[in-house]
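S.K.: heads up, no residue letters with this:
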């Protein structure tokens, strides 16, 4: 199978099961106009995040890595009217684009964009969260997950994106910080008694990658 086939299948799935969505399409267009990298989740993956949050009944979500707010919109739509989503973005320009997209989607009342490096922002946050979506700098994924575990309850869900790295996760000798961080994350999850976890490979419009799905047991 080749990338064009993966693209066509993603388009087929999204056309049937996601469909047109003005707010999301406008968010992507605003991202392109602002010159942001095209690294948002695919539409069918965005809907997967939404469905997981809905199945879980999440009321409080923390997202690492806002970019233009595309995945933020998908997750925030799963919240009840009194729910809360906090999203962390290191780049002030990205954050401003995201704020506009979130407001245009009618979700500003339940989403707070915090600007700054996540490891600097996390100490300012209190309480536990029902769901974490981690899609930021991969080198710090182990630190993000450790923090998430300390701010979870039994049943909290943690999703970590981009954990296959096009297969490069197999390279134990890699010095790429994203690969090193991903391998450290896998080892952490394998040895963490508080969780049940798996990793799933994916192919599609975004290439060959995957995500980790974690449930906190205790």
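M.R.: In hand now; what should we look at? All of these numbers come straight from a predicted model, not from anything done at the bench.

S.K.: for the rest of this, base every contact and every neighbour count on C-alpha atoms.
M.R.: Noted.

S.K.: so for residue 213, what's the nearest residue that isn't a sequence neighbour?
M.R.: Among residues not flanking residue 213 along the chain, residue 159 sits closest, at 4.9 Å (C-alpha to C-alpha, 6 or more residues apart in numbering).

S.K.: and if you look at residue 37?
M.R.: Setting aside the residues directly before and after it, residue 37 is nearest to residue 31 in space (C-alpha to C-alpha, 6+ apart), at 7.9 Å.

S.K.: below is structure B, check it against A:
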């Protein structure tokens, strides 16, 4: 048993719905890139401890992280999840319903930037935001998230270590360069109090001042 398996066995056990999502993604030819259980549990705890009532998720895929986050909501809480592809959103809806959180989750399909513009125009705000979409637009998603965040809100982002590649300056692939810049910008942003957690593939956690 390795370290990740040890943590999952004790602290991040999956129920039947969560366990089934990876196989469902494979059956549908969708990328199997959901957050690992330990990241899901960390997101759940952060949302729960922050008392989140309105959550925004940028990137749903099969709804794995959606379920962890929705389970942290109070009964009158809500989660809006943005997803580019209708087939991904449909599978995520199915899984959210199976997990018993479907009534609290709204999936919106389309380009994230356009959907975020619409949310700003609606005048809505959130107290917890999770970014897990195309890495090259993370910096833009962060800026938009700050505009949609209430004071004291928590903003999180996945894959910020890129398997350790962010530490290798010779890695100039666009996604790694984008995440490296995102991390550097996050560390300097005076509007935020931030930290990177070595959970899963790296989880950025920031509090809006």
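M.R.: Okay, I see it. Just so you know, these numbers come straight off a predicted model, no measurement behind them.

S.K.: can you tell me how far the aligned residue in the first structure for residue 104 of the second structure is from residue 78 of the first structure?
M.R.: With TM-score structural alignment defining the correspondence, residue 104 of the second structure maps onto residue 110 in the first structure. Distance, residue 110 of the first structure to residue 78 of the first structure, by C-alpha to C-alpha, to the nearest Å: 11 Å.

S.K.: for the two, indicate the residue with more neighbours.
M.R.: The neighbour comparison of residue 110 of the first structure against residue 78 (other C-alpha atoms under 10 Å) goes to residue 78, with 21 against 18.

S.K.: aligned counterpart of the residue nearest to residue 213 of the first structure in the second structure, please.
M.R.: Aligned by TM-score structural alignment, residue 159 of the first structure pairs with residue 156 of the second structure.

S.K.: and that match, what does it touch?
M.R.: With contact set as C-alpha atoms under 8 Å, 6 or more residues apart in numbering, residue 156 of the second structure has these partners: 128, 129, 130, 131, 203, 204, 205, 206.

S.K.: need the counterpart of the last one in the first structure.
M.R.: Just to be clear, that refers to residue 206 of the second structure. Under the alignment (TM-score structural alignment), residue 206 of the second structure maps onto residue 214 of the first structure.

S.K.: one more: the fourth one?
M.R.: Across the two structures, residue 131 of the second structure finds its equivalent in residue 134 of the first structure, going by TM-score structural alignment.

S.K.: wait, its match touches residue 66, no?
M.R.: No - under the criterion of C-alpha atoms under 8 Å, residue 134 of the first structure makes no contact with residue 66, lying 9.7 Å away.

S.K.: out of those two, which sits in the more crowded spot?
M.R.: Remark: of residue 134 of the first structure and residue 66, residue 66 carries more neighbours, 28 against 25, as counted by other C-alpha under 10 Å.

S.K.: mind checking what secondary structure that one has?
M.R.: Recorded secondary structure, residue 66 of the first structure: coil (DSSP: H, G, I helix; E, B strand; the rest coil).

S.K.: which residue in the second structure lines up with it?
M.R.: In the second structure, residue 66 of the first structure lines up with residue 60, judged by TM-score structural alignment.

S.K.: and for residue 43 of the first structure?
M.R.: Looks like residue 43 of the first structure aligns to residue 37 there (TM-score structural alignment).

S.K.: now do its match against residue 83 of the second structure, distance only.
M.R.: Relative to residue 83 of the second structure, and taking C-alpha to C-alpha, residue 37 of the second structure is found at 21 Å.

S.K.: what of residue 92 of the second structure?
M.R.: According to C-alpha to C-alpha, residue 92 of the second structure and residue 83 of the second structure sit 9 Å apart.

S.K.: which residues are in contact with each of those two?
M.R.: Shared contacts of residue 92 of the second structure and residue 83, counting by C-alpha under 8 Å, 6+ apart, come down to 60, 61.

S.K.: what's the helix or strand for the residue nearest to residue 213 of the first structure?
M.R.: Assigned by DSSP states H and E, residue 159 of the first structure belongs to strand 157-161.
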